[in-house]
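Student: here's my sequence, what's the structure:
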Amino acid sequence: MSRRGWSCRSGYGWWPWTAPAAMALALTIGQSAAAAQPAASGQGERAPVTFDIAAQPLTSALHAFAETTGLQVSYPAELAAGVSSPGVAGRYEPEAALRALLAGTGLTYRFTDAHTVTLVEGQSGSMMTPAPATPREGLAVPEPPRGGAGSPRFKAIKVPEIVVRESKEVGYKTDEEVSSPTRLPGPVRDLPQSVEVITRKLMDDQKAVRIQDVIRNVSGTFISSTGGGRQEFINIRGITSFADLNIFKNGFRDDSGFANRVFRETANLQRIEVLKGPASFLYGRAAPGGIMNLITKKPLEEPYYSADLIFGSYNLYRPSIDVSGPLNASKSLLYRFNGLYESGGSFRDGVKHDRVFAAPSFSWTLGSRTRLLFDMEYLYDDRVIDRGLPAIGRGVAPVPISTFLGDPNRRTEFHQGKAFLVLLHELSNNWTWRTGFRTAIASEAYDSIEQTGNATATGNIGLVRFEQPTTAQSHYLQNEVVGVFSTGWLGHRLLAGVEIGRERLDQTIVRTGFGTTNVFNPTRVFTPTTAAANIFDGYGVANFIAPYLVDQVALLDNLKLFLGGRFDIFKQEDVQGGVSTASVSENFFSPMLGVNYQPVKPVSLYANFSRSFAPQLGAITQDNQVIRPATGTQYEAGVKTELFDGRLFTNLAVFQITQRNLATFDPTDPTFRFSLPTGERRSQGVELDVAGRVMPGLDVIATYAYIDAENRSDDSVLGIASGNTLANAPLHSGSLWGTYTIQSGPLRNFGAGVGFYAAAKRLGDLQNTYEMPGYVRLDAALYYRKLEVFKRTNLTAALNFRNLLDHEYFEGSRENRREVYPGVPFTVLGSIRLEFY
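Tutor: Here you go, the predicted model:
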């Protein structure tokens, strides 16, 4: 059979049920690989069995296998000594499960009789994925006939089964197919772009309660500012942007300005896919540096219950639960619920927060060709707004990083609700239809006394109170069809769709002057010095419709062409006092062209060209002119490899990005209401990412980025000169994190982790008037993981140490406010988790 092209599966990594679905489909692929394994001595097929065997020493894994199946497994003790098994979870025939347990061990098996298996030395199909059990009736996957002489054969498009407990991970490398780059799932090595994946295991190992805690494990990517200590400003490839241009969830925009004005929650995330470079050809408005697609946890077919507690420095207390399973005997209706409460202080004087999060999810199998998934999220967040430390002269104010200049008694309360509804239906063996709808509504009662303007050399800085009651909402509808077909000798996987959206932000801004304070001796008595002034009372609304198309063309077995494009029709209006103050309509076409060539299977060479656009909602000049969209263009090339039998993934990329017309705050406007466009910016550099499992028990992830990011035009009003370095863009940055779990002996199940994050000095603003010093932050962790500590109960306990050497550093700045956000000092987090199944 020709291997040209791809199998077209419906397990879109960004569809809400994809985490388990992609695994199930990966298991289907494993069936063909399994056929190449040693025959089972004609013992015949055995009935599928549900397995839940975690990665562990091979001897204990085989013991669990024998208890589950009733088979006897014999082997010399020295054959399994010091050997680890990757484990297996799901419903499989026993032989398929055994092949999975032996993957990468160098061992294989033979049946000596109908009930006895003997292990012997030999290749077992390193890293092979087992074949799944026979799917439920109506979900068989026949292959369509060839489209013509010599044309490729494709597997049919099918609604994915949801049968696994966890995503397929090899340490910090995922074997799941990702779909963020093209919305057509495929292995990372086959995609013509830089794509990095943050796995759930890495989030757990590093105790990531915020995205910023873990995203620095991606080269050239970090949270450069925390937007008043409440939301993410993300820097990718030297370019900083608001989170509404960077962050998506299950393929839908996860707004910051319109319906997400606070830190995202990590409790229900399965993984984070980071796509580098412009993504407007699929996602519409986007920053040219790249996007993050947050993939949430999905309902499980087998019962699972988890209770987790994280506690630590600054009175952090964070209990959470994760429960899932079927709601009926046929398992056609599944559920999952993630929930938590969080309370904590801060190393910043008087800064505190409370948070509640709940995320129920349901999956319903309506028939052999139809699936429905419904996701919901509710987030309550109550915190003190924190504008960090001001810059003085050429550096950050020389005061303790605990210094807080605002009023800790004023807090901002935030409520947010989201709902996702996705229907997936097979039109035929080769074509599938998907309809997805997402709605989000949020309200914010912003109340803060905070510093404003620039600090003087003596440390004096203005204080102002902002009261900003805000209601935000956004609604998106996506309709898509995806299929496989042939044109002559070319194979195609085609995605065609249209997205419709409406967004609205209602806001009132009341400003009251509170005199001044001194950075070196902050006031704790706040007295108004001016009357409250209503500086804005109105709303902004945006509507868009956008058709898009992606075609993956197989030119040869190892050469694939990627073509994509999206045409956005966008209209924006700002209304103040019942009068339209600004209105603009924009049409923009965003193309993408990529190519991927594999000279040998473990090596991929790729290149791409893409463009981005970003209408700048609410960006208005003082004469009420809406600033035109910012645009970006990227050229990228790279090489990807899979080493150690696919356990270790590397990506080396070179790129150049040009960005134009980005809005920034008008320095002559003390209200921060108005903006001005900047000229041209350019970022170019080299990035390296490495992630995976080097040997049993040893997981590593490492990054390095060299990024030269500078302004390319002069602007006398903004005080920006050509050649200025972009804010928050270190020339060199990198990270390394590794964990090792002892595999045998009296200390078996104990583990440790250690790593660092490093960044060279960074300029704090576009004018390059001050800088933040470079830093190296050392982290560490200790683990104890015990399977079956009680019957059907696993235990994980850990101590995580952040900034182990208590080094003072600054995470980033607001490039137009001379605000700098200090990094956390030495911090200890303890955690304990019990899993029941």
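
Student: all contacts plus neighbour counts: C-alpha atoms, from now on.
Tutor: Will do.

Student: mind listing what's buried in stretch 385-398?
Tutor: By neighbour count on 16 or more other Cα atoms under 10 Å, the buried set for stretch 385-398 is 385-392, 395-397.

Student: got a list of contacts for that stretch?
Tutor: 227-230, 351, 401, 403-406, 411-412, 448, 450-451, 454-457, 459, 519, 769-772, 818-822 (Cα atoms under 8 Å, 6 or more residues apart in numbering).

Student: so which of the buried residues of stretch 385-398 is the closest to residue 612?
Tutor: Closest approach between these and residue 612, by Cα to Cα: residue 387, at 30.4 Å.

Student: could you verify that the closest one is part of a helix?
Tutor: No - membership of residue 387 in a helix is not supported by DSSP: H, G, I helix; E, B strand; the rest coil, which gives coil.

Student: I have a second one here; can you model it like the first so I can compare?
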Amino acid sequence: MSRPFPFLLLLSLPLAGFSHASLAAKAEELRLNVPANGADDAARRGWITGRVADANGQAVEGVTVALKGTSYGASTQANGSFRLAAQAGSYQLVVSSIGYATQEIAVTVTGGETVSVPAFVLAASSQALTEVTVTGQKSLNQRAVTVGKLPVASLDLPQSAVTVEREVLEQQQVLRLSDALVNVSGLYVTSTTGGTQEELGSRGFAYGSNNTFKNGVRFNNGIMPEASSLERMEVLKGSAAILYGNVAAGGVLNLVTKKPQFERGGSVGLRVGSFGFWKPTVDVYGAIGDSKKAAFRLNGTYEQGNSYRDEVKSDRVYVNPSVLLELSPNTTLVLEGDYLRDNRTPDYGIGAINYEIPESRTRFLNVAGANNATTQTSSTATLTTRLNNAWSLRGVAGFQRYDNNLRSAGRPTSIVSTPGATYGNWTRGLQRSQTSENYYLAQLDLTGTFNTGFLGHTLLVGADADQYETTTTAYTNPESATRPNTAVSAYDVINILDPSKELAQPAERLTSFDQLVRNSLTKGNTRRAGFYVQDLLSVSEKVKVLAGVRWSYQETPSDVFNYNTVANRNSKIADTYVENRRYDNAFSPRLGLVYQPIKTSSVFASYSNSFTPNTGIDTDGNTLRPSIIEQYEVGIKNDLFKGALSANVTAYKIVNSDQSQTIQPGAPNFNESRPTAQELAGEVTSKGVEVDIQSKPMLGWSLITGYSYNHTSYTKSNTYENGSRLRYNPAHTANLSLFYNFNSAFGESTFLRGLNAGITTYYVGDKLAGRNTRLTVPNDAYRLISIPNYVLFDASLGYTYDRVAVRVKLANILDELSYNLHDDNSVNPIAPRNFSATVSYKL
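Tutor: Take a look at the predicted model:
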């Protein structure tokens, strides 16, 4: 095995960890003005401790303790004590609880030290309880997305960014990542190939493993990530090549897991649902012993369930431990790991006959014993150190191991479409593969603020390096015992419209997966490195310019060992060996302008590009250079009603004028000795509009809504008709999530206090699959499939009493039927109307 690409064992992610306080007191007294840059300086943090009791000296639990004018807050524990973290400075400490008079005292916090305040004695309030709940949650445009690497608010960036916080994920009872995507306009599921993963896309471009991150580190999205561990989901739309190199043009997704906290707490829960689903969960956190410098968190779950699909089953185990270490007043280290084992029945859906979908939601076409077994283990170390008041250094080191073992029938293809006795017949074969992957990452970022004359700078300088080591073993059909040089390929023959129908079977056929023989072994060892610099210049209070560039280098070697004869397959000695080597590099610039006529609004325009490596050769036998994809984006961001509502609109145009396409016979540069040679002469254009609206919780209400329009088509092609749309990208999506918390309307004495209710709707319209018709094939049989439009409508209800919470959810209430398709051979119906309930206990 080759050595990992050299990397520094650095580093760590910003301190997680301050729970947003929910303050039940007068709104005008406790309005939280969060700093716009959203940065938390762990190096300058101190602690405040104290105790709260009633007039009889009894400890009072659940009292809100917060620093006025900030987002720092905590609640008292069962013994009345509290421990509150804050940046160094002078504050007003506010203690409030419904039914008691609010109290304030002045307090000064010193970095790295703990200050104890006198005990608070609560006195009953004689005033009527007419308070509203105000939270320390930042608005959509005030939040800084960690995946953006700059400690600045989204309002200052010439790019669309959306975050979905844990409170929203819990309200909506998110189970899969696709449940959370309904909160982000223009981010959608493209397909669910085999029912074992959720493939995502945005702005007409697919997200692969290059575009999906967990805690800032790429992860293999061949497995469905665990949503119960999420603290938030971050989406940086559009080009992110300057930050991450080889990523698709649509954007990047970062999943941020729950972080350690010094305050002790946690929960245990159980979720049950339709189709025999059940899922226990546990989440515990707190200081390690009595330490003020070390904290931990451990959350995990086990999941088991059947499916609305006949014979489909799944089970999975997930564990996510993490540790936070304050190494010095200026340095913090976060160590995170997770382990996910996922076993499920591979399911390529109901098939298609001549590009028509035979309507069914439950029909299962795979063979007995089919299984997709995946394990994924990862670890991340993130070190953050404050060099001085203006500069900080952040380093990340990560490792991931991914293993997959697939045994399944092949995808439903070559189904008989001629009317007659054999209509709908399909000859099933078997497939088997094994894949393993080691992934290594090192990343170092230096950020700082300074001035040069009248210009203010927020500078990012960084470097990263990563490496994929992959090993893939493919299997093929064995040689016939009675027909030399002929493979046995059939397992059986079924009718996809009626799988129970008795049909004549092949005379010689496969009987098990173990009969398949090794066909090839492919070893890959992709290595990448990048250097980047980016500067947000404040020209004036109203004008900002973001400029930067990245240089990326990529090696893509692979070694393919082929086993073509029975003897060599058995002895594992390769007949042939193919060595492939590619070396690519590219520059990725970025330039954006932000104009802020008022502090709560910004108008922006930007240009950026990204690149996609190509695998083909040109007419002279040389490797093709990467395709350069240009992106133009304009938009407006607004924080309305003093930050209570954020409303953003973005328009974009993405052009890949370097798309690779096969040179066709008859073309002036066609080379008969290289009939598969390619050229960078095609063009794909994506254009669209996105609207994202989010509110803070206000008077009990919270709102998320949005809309997206996208049109992605071939605008120059010698293979497909110009103007024909690319598959899998819906032209329209729309979303609405509306929740109400009854705490704001009812006093403590009513049973309705603790109740919350909400609805979530999601619309997908005008989405295509199948295959684009080829100009180069006379009377081509390829056709596109129009996927039925659908509206998902979900309703949920929750109730919390003391430490116990119960939530119920009814999903797809309208029982809509549509599909996720890959080509025409993985036609997976969406889930029907279903029910789930969760009960949890707060530790």
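
Student: quick one: contacts for the residue nearest the centre of structure 1?
Tutor: In structure 1, the residue lying closest to the centroid (Cα atoms, centre = their mean) is residue 272, at 2.2 Å. Taking Cα under 8 Å, 6+ apart as the contact definition, residue 272 of structure 1 lies against 197-199, 292-295.

Student: list the ones among those residues that structure 2 also has?
Tutor: Checked against structure 2 using both residues aligned by TM-score structural alignment, their matches' Cα atoms under 8 Å, the contacts of residue 272 of structure 1 keep these contacts: 197-199, 292-295.

Student: can you tell me what residue 440 of structure 2 aligns to in structure 1?
Tutor: The alignment partner of residue 440 of structure 2 in structure 1, by TM-score structural alignment, is residue 475.

Student: surely that match meets residue 541?
Tutor: No - using Cα atoms under 8 Å, residue 475 of structure 1 is not in contact with residue 541, being 11.7 Å away.

Student: hey, what's in contact with both of the two?
Tutor: Counting by Cα under 8 Å, 6+ apart, the common neighbours of residue 475 of structure 1 and residue 541 are 502-503.

Student: buried ones in the host helix or strand of the match of residue 440 of structure 2?
Tutor: In this assignment (DSSP states H and E), residue 475 of structure 1 forms part of strand 460-487. Of all the residues in strand 460-487 of structure 1, those buried under the rule 16+ other Cα under 10 Å are 460-486.

Student: contacting residues for residue 445 of structure 2?
Tutor: Counted by Cα under 8 Å, 6+ apart, residue 445 of structure 2 has contacts 149, 393-395, 460-463.

Student: ok, and those in structure 1?
Tutor: Retained in structure 1 from the contacts of residue 445 of structure 2, counting by both residues aligned by TM-score structural alignment, their matches' Cα under 8 Å: 393-395, 460-463.

Student: out of the contacts of residue 445 of structure 2, which is nearest to residue 703 of structure 2?
Tutor: Of the contacts of residue 445 of structure 2, the one sitting nearest to residue 703 of structure 2 (Cα to Cα) turns out to be residue 149, at 27.4 Å.

Student: quick one: residues contacting that closest one.
Tutor: 243, 445, 460 are the contacts of residue 149 of structure 2 under Cα under 8 Å, 6+ apart.

Student: quick one: map the last one onto structure 1.
Tutor: Counting by TM-score structural alignment, residue 460 of structure 2 corresponds to residue 495 in structure 1.

Student: quick check: that match vs residue 184 of structure 1, distance?
Tutor: Applying Cα to Cα, to the nearest Å, the value for residue 495 of structure 1 to residue 184 of structure 1 is 7 Å.

Student: repeat that for residue 593 of structure 1.
Tutor: 15 Å.

Student: in terms of neighbours, single out the busier of those two.
Tutor: residue 184 (24 against 18; other Cα atoms under 10 Å).

Student: how about the more buried one, what's its match in structure 2?
Tutor: Under TM-score structural alignment, residue 184 of structure 1 pairs with residue 150 in structure 2.

Student: what's the helix or strand for its match?
Tutor: Per DSSP H and E, there is no helix or strand for residue 150 of structure 2.

Student: surely it meets residue 448?
Tutor: No - assessed by Cα under 8 Å, residue 150 of structure 2 is found out of contact with residue 448, at 9.3 Å.

Student: which neighbours do these two share?
Tutor: 458-460.

Student: any of the contacts of stretch 385-398 of structure 1 buried? List them.
Tutor: For the contacts of stretch 385-398 of structure 1, buried by 16+ other Cα under 10 Å: 227-230, 351, 401, 403-406, 411-412, 448, 450-451, 454-455, 459, 519, 770-772, 818-822.

Student: the stretch 201-350 of structure 2: strands as residue ranges?
Tutor: 205-207, 212-214, 217-218, 230-237, 251-257, 265-273, 277-287, 294-305, 314-328, 331-344 (DSSP state E, counting those that start in this stretch).

Student: need those strands in TSV with distance to residue 13 of structure 2, can you?
Tutor: What follows is the strands of the stretch 201-350 of structure 2, written out as TSV (distance: least, Cα to Cα, whole Å):
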stretch	distance to residue 13 of structure 2
strand 205-207	24
strand 212-214	12
strand 217-218	11
strand 230-237	14
strand 251-257	11
strand 265-273	22
strand 277-287	18
strand 294-305	15
strand 314-328	10
strand 331-344	6
